[in-house]
Structures are given as C-alpha cells and as structure tokens.
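> sequence-free structure coming up:
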C-alpha cells in the first residue's frame, strides 16, 4: 500500500484559503482534502476542526507597511513619496484581508473578533503611521497639527476604497488609488519650506 502524500501546513492553509474564498464558510472539508490529494480523515487529523482550519488559514499577518514605517522618515526621499509607498503596501494588504474578513463574518466563528488578535492589523497600521508622522513633524519636515487625525484620515480613506472595490469593483471605487492617495496626502499636510527672504528696498 502506498503511503499518503505528505503535505505541509503552508499547503493546507493555502488550499483552505482558496476553497473558503471561492465557496464561503460553508465549503466542505472534502473539497479542501481533494485539492490537497489527501483524505478528509487525514485532513481532520492534522487540523482538528473545520473552524480551527478556517481561523488558521484566514488569520491576518502584520501589515507589510509597518516594516516601512518602523525606521521613521528617511532623509533620502520626500515625505510624500515615503508615505505613499507605505500606503500602497497597505492597500495591497487590505485587498487580501477584506475578502478574508467577509468569510469570517459569515462563518460559525462570528467574525474577526474570534481570532483573538491582540492588535488588529488596521489598528496596528494607524498606530505605526501616527508614530511615523509624529517623528516627521518633530524633525520639522511637515506642517501637521495632529498626526493621529491625519493617520486616521489616510487609513480610513484607504480602507473605504478597498472595501468598496471588493463589494462593487471599480464602479464603487473609481479613480486611481495612487493618484487619489497622493492628493489626499497633499491636502492633509504640507512639507515645510525654507522661509523666503524679503529683499529690502534701498533708497537713493
């Protein structure tokens, strides 16, 4: 008798994620097992329960934007460009996360709260962005009254676009993400410029 194929935890999570996203939380475990080339019994032996598998497969990882924000503002690039890069990283993360949250919401788990995350990704990003903007303000590189409010506005706008795009596509989230985010950054903050010297008028 041939030995059953050995699958990794990563392969299990990827297969489960694909099936749950395609069929929703009611997807049968048999479909996941078939995708992996193993029996349903073997799959259950590895994961315990369907709920445990769903929680594991759809558990979000920390936003990649946090890695960019952690060192603080760099002197080698403009504040606007650095901020835009971090926000676009977070946009890609949210495009992945939003569909997962929909599946969890309609599952027996009762939504993302069942994942027992110490700090949900959107909250972590707000905190990281607030710290980054505060450092940019203290270094004198931006004219910004309240970094936390600016972080809330940027994250909220981005989350709304990603949510609307998932629900209704480009019709619900028209326009180019990068162009809209860049314009929003310019509305919320102004890079500080060197004071303009006033030329004295000489009398003859």
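Yep, it's here. None of these values were measured; they are calculated from a predicted model.
> only C-alpha atoms from now on, for both contacts and neighbour counts.
Noted.
> for the longest helix seen in the chain, which positions count as buried?
Taking DSSP state H as the criterion, the chain has its longest helix at helix 79-105. Within helix 79-105, the residues that qualify as buried by neighbour count (16 or more other C-alpha atoms under 10 Å) are 79-80, 82-91, 93-95, 97-105.
> before we move on, what about stretch 142-156?
Judged by neighbour count using 16+ other C-alpha under 10 Å, the buried positions of stretch 142-156 are 142, 143, 144, 147, 148, 150, 151, 152, 153, 154, 155.
> for stretch 119-137, same thing?
Residues 120-122, 124-137 are the ones in stretch 119-137 that count as buried (16+ other C-alpha under 10 Å).
> next one for the comparison:
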C-alpha cells in the first residue's frame, strides 16, 4: 500500500511562490524543495519542469477575472458605475500580478530564451480587448456615444498600468493616491467623451 502524501501539491506551490518572489526565476529547485520540506525528486514527480512549477506558483492564470464580469454587464446597470467597478477590480488584480511579472521577466524579455513568455497571454492586450468589447457593446445599445473603442480601451489600460507601476515600483509614503480616487478621477475626465 502506498504511503499517503504528507505534503500536498498546494503546499509545494505555496513554497515555490515564496521562493520565486524572493529570489526570482533563478531560485534553485533545491531551495524550493527545502522550503516545502520535500526532496527535489518529489518536485519533479509532481511537476514536469521548473517552468511548470513556476507557472503554477506564480499563478498568472488567475489574473483577468474582471473581464468576464464586465462583459456580462453589457446593457445592464449604469455604464459609468460598471466601468468604475471593473477598473477598481482590475487594479486590485494587477497589484498582485505586477510582482509576478517582474519575477517572470527576471528570466529575460525574449520569448526564445524565456519559455514562460511563450505560455503567457499578453494581459494588457487581453484587458484592452475586453474593455473595448464592453464599450462596443454599449455603443451598439446607444448607452455610450460612438467612439473608437480600441483607442479608448488602450488609453484606459495605459493609465491604469501606469498607476499600478507607480504604486508598485515607486511607493511613496507621501502623496500616495488611493485607487478609488484615481478611478473616479479618470472617469471624471473620460465620461464626458463617453456619455451618449
């Protein structure tokens, strides 16, 4: 009879998550195994490669839940409020994604040398596409004035990305800008051009 697993895959993934965030992709599987309390052989019995363990540990696939929620709101509720809620959720998700992306890019920006990039969809492009699809849906219903939804979406995603990078990479104890205030202010600027 086989012994039951004492360390779960989730525990290994959590240990790998901690080690990768501390040391980047250059972290050794030995360090991860030590943190998890297992052998390196156990790691490779459960994960085919270090890249597979990295993808599981960093959880890049968890990002973007806000997209489906926003698209489901086409034609319902108040457009501005729908956008504000979606953008706030995007900021919360992105705040968790940026450190993970920084670890991923520590391996390099060239997909031929960083195989993980080949497995990652472009989250900013997917964000802009979802936002553009929502805006196009609302334009068709007459709830948003006719506009170039792609340009509008890229502008919004660019502003949000800058905000996240500013808060993550250059944190300041003075003058920190609350995400809610930022989103409301951004919508104050954009809404006159969106309102029907």
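Received it, and whenever you're ready, just let me know what you need. Everything numeric in this text was worked out from a predicted model, so none of it was measured.
> picking up where we left off before, which other helices and strands does the longest helix of the first structure contact?
helix 9-23, helix 65-69, helix 147-168, helix 177-188 (3 or more C-alpha pairs under 8 Å, 6 or more residues apart in numbering; DSSP states H and E).
> as JSON lines, those with distance to residue 112 of the first structure would be great.
Shown next, in JSON lines, are those (distance: least, C-alpha to C-alpha, whole Å):
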{"stretch": "helix 9-23", "distance to residue 112 of the first structure": "15"}
{"stretch": "helix 65-69", "distance to residue 112 of the first structure": "20"}
{"stretch": "helix 147-168", "distance to residue 112 of the first structure": "15"}
{"stretch": "helix 177-188", "distance to residue 112 of the first structure": "26"}
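> can you tell which of those is closest to residue 111 of the first structure?
helix 9-23 (14.1 Å; C-alpha to C-alpha).
> who's in contact with the closest one?
26-27, 31-32, 35-36, 53-54, 56-58, 99-100, 103 (C-alpha atoms under 8 Å, 6 or more residues apart in numbering).
> make it 7 Å
Here helix 9-23 of the first structure makes contact (C-alpha atoms under 7 Å, 6 or more residues apart in numbering) with 27, 32, 35, 36, 57, 58, 103.
> for it, buried residues please.
Buried-residue list, helix 9-23 of the first structure, by 16+ other C-alpha under 10 Å: 12, 13, 14, 15, 16, 17, 19, 20.
> repeat that for stretch 65-81 of the second structure.
By 16+ other C-alpha under 10 Å, the buried positions in stretch 65-81 of the second structure come out as 66, 67, 70, 71, 73, 74, 75, 79, 80.
> farthest-separated two in those residues?
For the buried residues of stretch 65-81 of the second structure, the farthest-apart pair by C-alpha to C-alpha is 66 and 75; their separation is 16.7 Å.
> would a markdown table of the buried residues of stretch 142-156 of the first structure with distance to residue 161 of the first structure be doable?
Listed next are those as a markdown table, based on distance: C-alpha to C-alpha, whole Å:
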| residue | distance to residue 161 of the first structure |
| --- | --- |
| 142 | 26 |
| 143 | 26 |
| 144 | 24 |
| 147 | 21 |
| 148 | 20 |
| 150 | 17 |
| 151 | 16 |
| 152 | 14 |
| 153 | 12 |
| 154 | 11 |
| 155 | 10 |
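> among those residues, which one sits closest to residue 180 of the first structure?
So of these, ranked by how close each gets to residue 180 of the first structure (C-alpha to C-alpha), first place is residue 154, at 10.6 Å.
> aligned to that closest one, what sits in the second structure?
Correspondence of residue 154 of the first structure to the second structure, assessed by TM-score structural alignment: residue 156.
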